[in-house]
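Asker: Here is a sequence with its predicted model. Questions after.
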Amino acid sequence: MATIIPLADVDPALVEQVLDTAFEPERHTRTAYRLREGTEWLQALSFAALDDDDMLAGTIQCWPVALTDPTGRAHPLIMVGPVAVLPHAQGLGYGQALMTASLTVIDPRAPLPQVLIGDPEYYGRFFGFSAAHTAGWTLPGPWAPERLLCRTANPAVLPQEGMLGPWRG
C-alpha cells in the first residue's frame, strides 16, 4: 500500500532521479516541459508515493498553466503531471494513488480545469479526462491531439481555441 506524502518533503535530487528513470533524461525536450517553463510546481497539489519500505516509488507534480484565447485573454488551468512511477512499481496502483491525491485536493467550490498530456483511455476511465474540448487548442511544440486531455466541471468556461502555455499571471 502506498504512503502519500507532500512532494515538498522529498529531496529534489530524488525527484529528478525518479523522473529520469521513468521518462529518460531527454524528457526535458518534450512539449509538456515547454508548457510549464518558468513556473514553479504547485506544492499543495504535488505528492510522492512511498512503498512499504518507505522508499520513493513515484511522484506527481501539478503546474500553473494558461490557455490564451485568440483575443489574448489567459484562462488559468492546472497541468497535472508528470506522474512518474519507477518501473518496478508500475501497475501496483501508485499512479492512481498519486492522481487521486492531487485531484482530491483541488477546491471543489471553484475548481480550475485540469489538463494533461496522456493516455485517453486510462485518464478518461479513472479520472474523467477527455479530449472533447481540446481540439482547437495548440501547444508550443509537437503533440498528439488525442492525448491532450482536459477535466472540468463546467466546460462552458473553456475557450474553444487557444494556445496552452505557462501561467504568467
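Answerer: On my side now, so go ahead. Numbers count the residues shown, from 1 in each chain.

Asker: use CA for all of it now, contacts and neighbours both
Answerer: Noted.

Asker: number of nearby residues for the residue lying closest to Gly124 once chain neighbours are set aside?
Answerer: Once flanking residues are discounted, Gly124 sits nearest to Ser130: 5.7 Å by Cα to Cα, 6 or more residues apart in numbering. If you count neighbours by other Cα atoms under 10 Å, Ser130 ends up with 22.

Asker: Pasting the second one now:
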Amino acid sequence: MTMTIRDEHPEDIATITRLIAAAFEHEAYSSHTEHFIVNALRRSHQLTVSLVGVEGNEIIGHVAISPVTISSGASCWFGLGPISVWPGRQGQGVGSALMKAALAELQRLGGVGCVVLGSPDYYGRFGFKPHPGLELPGVPQEYFQALSFDGELPSGTVQYATAFEATE
C-alpha cells in the first residue's frame, strides 16, 4: 500500500462525508451521525486536524480532531474522532497511519493532550489509557481514554464541542 496523508481539501468534503457514513454504517455502538458531526465541526471552525489518507487519487481514510473543554480549566486538550476507513480497506494499517499522523500534527500545533472515546484495545496501542479523575459523563471509564504529550494529566469533566450533538 502506497498511501500518502495530507490535510483535507475543500473538494474532498463530499467523499469524506460518504466515507465516514460507510465506515460507521454497521457499527452497533455508533450513533450513525459521525459524518454530520465532522461537517458541523468544519462549519463551526472547530475541526483542528482533518487528515485524509490517499492512495492514487482515492481517499481511503479520514481522521478528525477538535478541541474539548475540561472543567478544571486545563487548556490545549483535544478530542480525537471520528477516525474512518472505507470498510473494504479496514485492517490494512490505514487507521493506524492516520492516527499517528494526526497525533503528530496535534503536537506540532501545540496540543498538550488528546482524549478519545472507543475501544481500549485499539486506542491503547497508541498510548491512550483511562485515567481516574478525567471523565466523560455517562461513559464507562475504560472506554474514555487520554494521552498526555507532556506527561501531565488534568482532572475534571470533559465536554466535546456542541457539534457532537449534530444529527443532520
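Answerer: Yep, that arrived. Since the structure is predicted, the reported quantities are computational estimates derived from the model, not experimental observations.

Asker: so what number do they get for TM-score?
Answerer: Once superposed, the chains reach a TM-score of 0.76 (TM-score structural alignment, normalised by the length of the second structure), with 152 aligned residues with a Cα RMSD of 2.9 Å.

Asker: Was I right to think the residue nearest to Gly124 of the first structure contacts Thr152?
Answerer: No - Ser130 of the first structure is not in contact with Thr152 according to Cα atoms under 8 Å; the separation is 9.4 Å.

Asker: Mind telling me which residue is nearest the centre of the first structure?
Answerer: In the first structure, the residue lying closest to the centroid (Cα atoms, centre = their mean) is Val80, at 1.5 Å.

Asker: Map that one across to the second structure for me.
Answerer: Aligned by TM-score structural alignment, Val80 of the first structure pairs with Leu80 of the second structure.

Asker: Report the contact partners of that match.
Answerer: With contact taken as Cα atoms under 8 Å, 6 or more residues apart in numbering, Leu80 of the second structure is in contact with 63-66, 114-116.

Asker: quick one: the residue nearest to the centre of the first structure is in a strand?
Answerer: Yes - according to DSSP: H, G, I helix; E, B strand; the rest coil, Val80 of the first structure belongs to a strand.

Asker: For Ala135 of the first structure, the count of nearby residues, please.
Answerer: Number of residues near Ala135 of the first structure (other Cα under 10 Å) recorded here: 14.

Asker: what separates it from Ala74 of the first structure, distance-wise?
Answerer: Distance from Ala135 of the first structure to Ala74 of the first structure, counting by Cα to Cα, to the nearest Å: 18 Å.

Asker: Identify each buried residue in stretch 69-86 of the first structure, please.
Answerer: Buried residues in stretch 69-86 of the first structure, counting neighbours by 16 or more other Cα atoms under 10 Å, are found at 69, 74-86.

Asker: Pick out whichever of those sits closest to Trp167 of the first structure.
Answerer: In terms of Cα to Cα, no member of the buried residues of stretch 69-86 of the first structure lies closer to Trp167 of the first structure than Pro76, at 6.7 Å.

Asker: three-state assignment of that closest one?
Answerer: At Pro76 of the first structure the chain is in strand, as set by three-state DSSP.

Asker: For the nearest residue to it once chain neighbours are set aside, give me its contacts.
Answerer: Nearest non-adjacent residue to Pro76 of the first structure, counting by Cα to Cα, 6+ apart: Ala66, 4.3 Å away. Going by Cα under 8 Å, 6+ apart, Ala66 of the first structure touches 74-78, 164-168.

Asker: so how far is stretch 155-169 of the first structure from its chain's centroid?
Answerer: In this view, stretch 155-169 of the first structure has its centroid 15 Å away from the chain centroid, taken as Cα atoms, centre = their mean, to the nearest Å.

Asker: What lies in contact with that stretch?
Answerer: Under Cα under 8 Å, 6+ apart, the answer for stretch 155-169 of the first structure is 34-39, 64-70, 74-76, 133-140.

Asker: That's all I had, so thanks and see you.
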